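J.: whatever this is, show me its structure:
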Amino acid sequence: MTDTWQTITRLADRLEDHSTLPREQRVLLQLLKIQEEAGEVAEAVIGAMGQNPRKGYSHTWEDVEAEVCDVIVTGMVALVRMNPDAAAVFARHVERIAERDLSGVTEGTPQ
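T.: The predicted model follows:
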């Protein structure tokens, strides 16, 4: 299995190689891409619930899962484009969240 962060870094590198914009603008556009992908999650949820009268049931919950994955990947790419040590930054952040939200919670215990 390919290391996830290696794949993310390759994706970020590809985007970097493709753009001639200044770094600050490349990062800003990547951050905006997260919002674009989040909108696709919303569209898929609406479609999975059949709540667009014009389109009906246009998506499945598997489509929603795929769109959520796109948001995650896009966020990871943004982090790499901001900081080449993204994997360590993310790991530290997850540790802080675990300490904040899971301290004193026994594994397997419902919350």
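J.: please count neighbours and contacts with C-alpha atoms only from this point.
T.: Fine.
J.: just the buried residues of the longest helix along the chain, please?
T.: For the chain, the longest helix by residue count, based on DSSP state H, is helix 23-48. By neighbour count on 16 or more other Cα atoms under 10 Å, the buried set for helix 23-48 is 26-27, 30-31, 33-34, 37-38, 40-41, 43-48.
J.: just stretch 84-94 next, same as before
T.: 86-87.
J.: what residues are up against Glu40?
T.: Glu67 (Cα atoms under 8 Å, 6 or more residues apart in numbering).
J.: one more, please, to line up against the first structure:
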Amino acid sequence: MEHTDHSWETVGRLHAWLHKNSKYPPEQEVLLRVLKLSEEVGEVAQAVIGAKGQNPRKGTTHSWQDVESELCDVIITAMVALRTLTPDAADVFTSHLDRVAGRSLGD
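T.: I've put the predicted structure just below:
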């Protein structure tokens, strides 16, 4: 299966849609998008707890596919937050990823 990555284009479209429908000034949009990350991370934790059946009263309430989906939501939310902060989000991310890889992998 061939994979074409159009992630940042899609993130740009999501950012534009959110911006168009926002009732907040730009500086508040950034703060709210960053805060949204905490909400999404909490949903990952909830899904992991549910997948492990850790709550005896509720039992198994989530699947590992739910965890995957929630992790994707975290990534998308972070990408949109970065795009809200800078129009150069793709370049900022790529540069940072390269620095982390170089530091970690010795590239």
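J.: TM-score for this pair?
T.: The TM-score (TM-score structural alignment, normalised by the length of the second structure) is 0.93; 104 aligned residues with a Cα RMSD of 1.1 Å.
J.: show me how far the longest helix of the first structure is from its chain's centre.
T.: Remark: helix 23-48 of the first structure is offset 9 Å from the chain centroid, using Cα atoms, centre = their mean, to the nearest Å.
J.: Provide the aligned range in the second structure for that helix.
T.: Using TM-score structural alignment, helix 23-48 of the first structure corresponds to residues 26-51 of the second structure.
J.: next one: stretch 70-79 of the first structure
T.: Counting by TM-score structural alignment, stretch 70-79 of the first structure sits on residues 73-82 of the second structure.
J.: what about Lys58 of the second structure, neighbour count?
T.: Neighbour count for Lys58 of the second structure, taken as other Cα atoms under 10 Å: 9.
J.: do you know how far it is from Gln65 of the second structure?
T.: 18 Å (Cα to Cα, to the nearest Å).
J.: show me which parts of stretch 9-20 of the second structure are buried, residue by residue.
T.: Neighbour count says stretch 9-20 of the second structure has 11-12, 14-15 buried, by 16+ other Cα under 10 Å.
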